[in-house]
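In: Build me a model from this:
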Amino acid sequence: FNNILTSVLGNVSMARATLPRSGPASNLLTEAEQACVRARQITWRLLTFSKGGVPAKKTLGIAHILHESAGIALRGSAVRCTFNLPPHLWMVEADEVQLVQVFSNVFINAKEAMPHGGVITVTAENVVEADRRSECALPVVPGNYLQVSIVDEGIGIPREHIGRIFDPYFSTKQRGSGLGLATTYSIVKNHGGFLVIESNLGRGTTVRVSLPASSSHAVYQPVEPMAHRSGDRRRVLVMDDEASIRTLTSNMLQFLGYDAEVVDSGSAAIERFAHRKFDVVMLDLIVPGEMGGKEAMRWLADINPSVKAILVSGHTRDAVLADFRDHGFQAVIAKPFTLQELSATLCSVIGTPGWRVH
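Out: Here you go, the predicted model:
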């Protein structure tokens, strides 16, 4: 299903990037792209809960994650969101996909607590924790944290339920699965963070999510339209066993101003890499019946120890996603991905991309 969704999302995002920002066609494609992103989040949420997805951590800013999560959770509702996100917030080392799940789940619960509409206030701040303690049975280790507070104006949570809201399958809603906040708890725990819940019946609930701050100063930069840069085009080698994904990725790379070559297996990637020079290699993690990305990377590093590579994953539970740098990769990108996400990932690995897209 991820490969099917990759083809749909990739082509929609590429079509949208060819049009002006405003206009009926662009607006319709934006709607389609957002629908694909919501479908992607549902797929990843199911995989995370059922398989216990290993965090594929990278240095992230929080602002775009909060905006995306709110858009997914609140779309079509009478609830609106206000953001207080000051500049110079600390970065976090986190799995972007899983963080979107964390905050989407919190936003969904806040929305359902306000069936007639209302306002959710989101605030982020840098916090230094000096004392060792526990919150919601999660350890708080002294250090620097990025804290996100999500405050609703809903019905509140009864005191007797506060201690159980993160339990799997516990729900006070007639149609609730009890999995959303349990998944949130698991992800925050796996990231070394902690949660605080404050609630008053009839007055609303505050959920505080604290994540360890990163020592890195990398900054997330949304991609914007710009003209093709001058100079030689970068060459990218793509390895994927699915023909449709190879074709799509090649088209996306060419649109971004790169030259792309594609192969269908790890052994074919090794053969091509040994005879051609590439600025970056994109390797699919798992190739049924053939050599996958992790094994191929070892061979590529023997050929050229300075090889730059991106691990492409359908969000499996393989531990290589969490420690991809230990296996020689510079970045991870999860299927399905948009044109903007591909451009940003390439930028992080080999510098300024040929195109920046809206």
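
In: make it CA atoms for all contacts and neighbour counts henceforth
Out: Fine.

In: which element is the residue lying closest to residue 11 once chain neighbours are set aside on?
Out: Counting by Cα to Cα, 6 or more residues apart in numbering, residue 11 lies nearest to residue 248, which is 7.2 Å off, once chain neighbours are set aside. For residue 248, the enclosing helix or strand under DSSP states H and E is helix 243-255.

In: Show me what that helix packs onto, helices and strands only.
Out: Judged by 3 or more Cα pairs under 8 Å, 6 or more residues apart in numbering; DSSP states H and E, the packing partners of helix 243-255 are helix 2-17, strand 235-239, strand 259-263.

In: how about TSV for these, with distance to residue 96 and mean neighbour count added?
Out: As requested, the helices and strands packed on helix 243-255 are exported to TSV (distance: least, Cα to Cα, whole Å; neighbours: other Cα atoms under 10 Å):
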stretch	distance to residue 96	mean neighbour count
helix 2-17	17	20
strand 235-239	23	24
strand 259-263	26	20
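
In: Here is a second sequence; please produce its structure as well for comparison:
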Amino acid sequence: MNTILPFSPRFEDLFEVSEVAILVCDLNRLVTHWNPFAERIYGWSPAEAIGQSLDELIYLEPASLQQAYAQVLESGQWSGPLSPVAMRGGFLSVESQWKLLADASGQAQAILICDTDVTERKKLEGQVLRSQRVESIGTLAGGVVHDLNNILTPIHLSVRLLKERASNHEDLEVLETIEACTQRGAELVQQILSFGRGADGHKMDVQLVEVVRAVQKIVQDTFPKNVHFTMTSPEESWDVVGDFTQLHQVLMNLCINARDAMTSGGKLSVDVGHIVLDEHDASMMGPTVPGPHVVLTVTDTGSGINPADFARIYERFFSTKPASSGLGLATVQAIVKGHGGFITVQSALNCGTTFKIFLPARPRAAGILPEAVIDELPRGQGELVLVVDDEAPIRAICRKTLETFGYEVITANDGIEAVTLFAIRGSEIAVVITDIMMPDMDGHALIHALRRLDPGVKVIAMSGFNPRGATSSAVDKWLAKPYNTATLLTTVRQVIDAPGRTRETAT
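Out: Sure thing, here's the model as predicted:
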């Protein structure tokens, strides 16, 4: 049965006081009434709106408009979302309710429309959904990282063994390339995990020049050829205490933004410089600590940033690019702040953009060079090592590496087999190297069982997740997959040589 409301001048009173946009149109969809709140959200005055067609004034999606119009004529009412809806200078999302109005004789005369602006609510809902997706990415990242690190670990160890046997310079060059690519893959995997979990990362002395060179190779290999990359730096660059992978992510994000701003090509310049900030400079420019800083400057000749967007560029999920997640600059700012630094930006439409990142630095003392890397790896003296991992390639290459460097090795493919082997040969085993994530009996359960058999057993735990900062009284050392030969051999030697608790096999 059709729902028809009588049309009455009393509706005029509701028009004036309602906090909802109310408008009336005739059956040809021409506006006849337009209340103050409609003017407030849409921007057009009654004089401008009355007599205009709804199709051209605000409802720009023909299919949705036609569906609403057909249903209100058929059943007397319709309700639902409409988007995009035009306003002066932009667009809205609205929840709309339509009712058919009749004259005194019951003849359909007009359509009453009530619109509620839900634009901000939709934005908040979108942010919540994106936040949930980020959380899901974090969960997914953990599983992906574990699997990828299990793949990369045998490659890392195999390269070293092959380098020991390489007979000519060309073979060594190929192996060094494989080694470098594997290491870069490991860093990217860690970056995924850091992003997904919001990890703090591992900080050490980093030269930003090395970060820039790593990004330069990616830019020159993958960016359009009409984007010309240049780099300048001082002869002696100061160190910053930071996470190489996170700083790499900062620069990579800024370079990607620069590339996207130069749709027809242009110049991308990255400069590394030094500055010493006094207390006044630090308080005015920061917040940061006074003293020496490394300045990373990224300049492009692209389209620039719209002044209206300046205040929002660091907001999570804000982006002017349709396919963007809106997390790039938010991540940049978070990492820079996490390193005790700050970031500035200058931009003008069609004149390019310059980002400057200031990071507290540690100048190198004159005449002091980094200690030379000694390639002599620690060797075993026939000690027996138990390696436990459910991944056969890792067990095999770990065994081969340790045997090559003077150890005896037995292996187990899960915790249950490891407990059995330890019960038989526990007194001979110098150290147990075990994965943490394994089926049936995982690494934690295995370590607990081994401690019951021998409280003094030495244990190295390995994990495809990030064990940095992981602490456990049951573990002597952690190995982060993927690890290389030097890390494996050094860790094993350190644990074996370290003083430990008195070994006593439980009965």
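
In: Kindly provide the TM-score of these chains.
Out: TM-score of the superposed chains, computed with TM-score structural alignment, normalised by the length of the first structure, equals 0.65; 326 aligned residues with a Cα RMSD of 5.1 Å.

In: So what touches the helix holding residue 248 of the first structure?
Out: With contact meaning Cα atoms under 8 Å, 6 or more residues apart in numbering, helix 243-255 of the first structure is reached by 3, 6-7, 10-11, 14, 236, 238-240, 259-264, 339, 355.

In: related to what we said a few turns ago, for the residue nearest to residue 11 of the first structure, grab the count of nearby residues.
Out: 17 (other Cα atoms under 10 Å).

In: Would you check how far apart it and residue 237 of the first structure are?
Out: In this view, residue 248 of the first structure and residue 237 of the first structure are 13 Å apart by Cα to Cα, to the nearest Å.

In: Which stretches in the stretch 51-200 of the first structure count as helices?
Out: 63-74, 96-112, 159-162, 180-190 (DSSP state H, counting those that start in this stretch).

In: In terms of secondary structure, what does the third one contact?
Out: Using 3+ Cα pairs under 8 Å, 6+ apart as the contact definition, helix 159-162 of the first structure packs against no other helix or strand.

In: Mean distance of it to its aligned residues in the second structure, please.
Out: Helix 159-162 of the first structure, aligned to the second structure and superposed, deviates on average by 2.2 Å (mean Cα distance after the TM-score superposition for the first structure).

In: now that helix: which residue numbers in the second structure?
Out: Taken onto the second structure by TM-score structural alignment, helix 159-162 of the first structure occupies residues 307-310 there.

In: With the second one instead?
Out: Against the second structure, the aligned range for helix 96-112 of the first structure is residues 244-260 (TM-score structural alignment).

In: For that stretch, list every residue counted as buried.
Out: 244-255, 257-259 (16 or more other Cα atoms under 10 Å).

In: Am I right that residue 339 of the first structure is in contact with residue 6?
Out: No - using Cα atoms under 8 Å, residue 339 of the first structure makes no contact with residue 6, being 10.6 Å away.

In: Tell me how far the helix or strand hosting residue 447 of the second structure lies from the chain's centre.
Out: Residue 447 of the second structure is part of helix 443-453, with elements assigned from DSSP H and E. Per Cα atoms, centre = their mean, to the nearest Å, the displacement of helix 443-453 of the second structure from the mean C-alpha position of its chain is 36 Å.

In: same deal with stretch 126-146 of the first structure?
Out: For stretch 126-146 of the first structure - counting by Cα atoms, centre = their mean - the centre lies 24 Å from the chain centre.

In: Quick one: end-to-end distance for that stretch.
Out: Stretch 126-146 of the first structure end-to-end distance (Cα to Cα) = 5 Å.

In: What lines up with residue 21 of the second structure in the first structure?
Out: Match for residue 21 of the second structure (TM-score structural alignment): no aligned residue.

In: Residue 21 of the second structure reaches residue 114, doesn't it?
Out: Yes - distance between residue 21 of the second structure and residue 114: 5.6 Å, which falls inside the contact criterion (Cα under 8 Å).

In: ok so, going back, mind putting the helices and strands packed on helix 243-255 of the first structure into JSON lines with distance to residue 298 of the first structure?
Out: As requested, those are exported to JSON lines (distance: least, Cα to Cα, whole Å):
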{"stretch": "helix 2-17", "distance to residue 298 of the first structure": "25"}
{"stretch": "strand 235-239", "distance to residue 298 of the first structure": "15"}
{"stretch": "strand 259-263", "distance to residue 298 of the first structure": "17"}
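
In: Relative to residue 132 of the first structure, which of the ones you listed is closest?
Out: In terms of Cα to Cα, the element of those nearest to residue 132 of the first structure is helix 2-17, at 41.5 Å.
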